[in-house]
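Asks: build me a structure from this.
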Amino acid sequence: MGISIWQLLIVLLIVVIVFGSKRLRNVGSDLGSAFRGFKKEMNSDNEENNEQLEQKREQSDADFTETEREQKKK
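Replies: Predicted coordinates for the structure are as follows:
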């Protein structure tokens, strides 16, 4: 009940005839650049989140050491 290779080739041939190979190339390159842009933004978001977490971690470490100093003074 699956799609055979021949059915896929016929569909591909119809698509090429309807749209033309030049337009399909343009669509492919546009789609590729969209994926690259999406991947780039996801990586930059992860880097920003990691930087924010690191800053929070450093702040909490600084607060903790300040608390230790106050307790030692008492």
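
Asks: CA atoms for contacts and neighbours, from now on please.
Replies: Noted.

Asks: burial measure for residue 33, as a count.
Replies: By the criterion of other CA atoms under 10 Å, residue 33 has 12 neighbours.

Asks: ok, it to residue 54 distance?
Replies: With distances taken as CA to CA, to the nearest Å, residue 33 is found 31 Å from residue 54.

Asks: please provide the structure for the following sequence as well, for comparison with the first:
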Amino acid sequence: MGGFSGWHWIIVALVVVLVFGTKKLGNIGGDVASAIKSFRKGLQDDDSHPPSQLKADPEPVAKPATSDVKRDNVP
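Replies: Predicted structure coming up:
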């Protein structure tokens, strides 16, 4: 009583096809497949470059704050 048998899965699949239709399910499958492909390509691109060759963005240099107030001890 705890698990699904083969007949249960067939009935679930038929209900899903009836609700969504075969065309929409095909589109969803294609979208998922292209997402997986681009994810794998991204992983391969990251692995192909050793960390020493990756260029990091330089940190922005903070500009000194200027004020209009004149100080007595500053020449």
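
Asks: scan the second structure for its longest helix.
Replies: helix 22-48 (DSSP state H).

Asks: if you count contacts, what does that one end up packed against?
Replies: Applying 3 or more CA pairs under 8 Å, 6 or more residues apart in numbering; DSSP states H and E, we find helix 22-48 of the second structure packed against no helix or strand.

Asks: how close does that helix sit to the first structure?
Replies: When the first structure is superposed, helix 22-48 of the second structure averages 0.3 Å from its matched positions, counting by mean CA distance after the TM-score superposition for the first structure.

Asks: so which bit of the first structure is that helix matched to?
Replies: The aligned range for helix 22-48 of the second structure in the first structure is 21-47, by TM-score structural alignment.

Asks: so which strand or helix has residue 16 of the first structure?
Replies: Element membership for residue 16 of the first structure (DSSP states H and E) is helix 5-19.

Asks: and the contacts of that helix?
Replies: residue 24 (CA atoms under 8 Å, 6 or more residues apart in numbering).

Asks: tell me how far that helix lies from the chain's centre.
Replies: Taking CA atoms, centre = their mean, to the nearest Å, one finds the center of helix 5-19 of the first structure at 31 Å from the center of the full chain.
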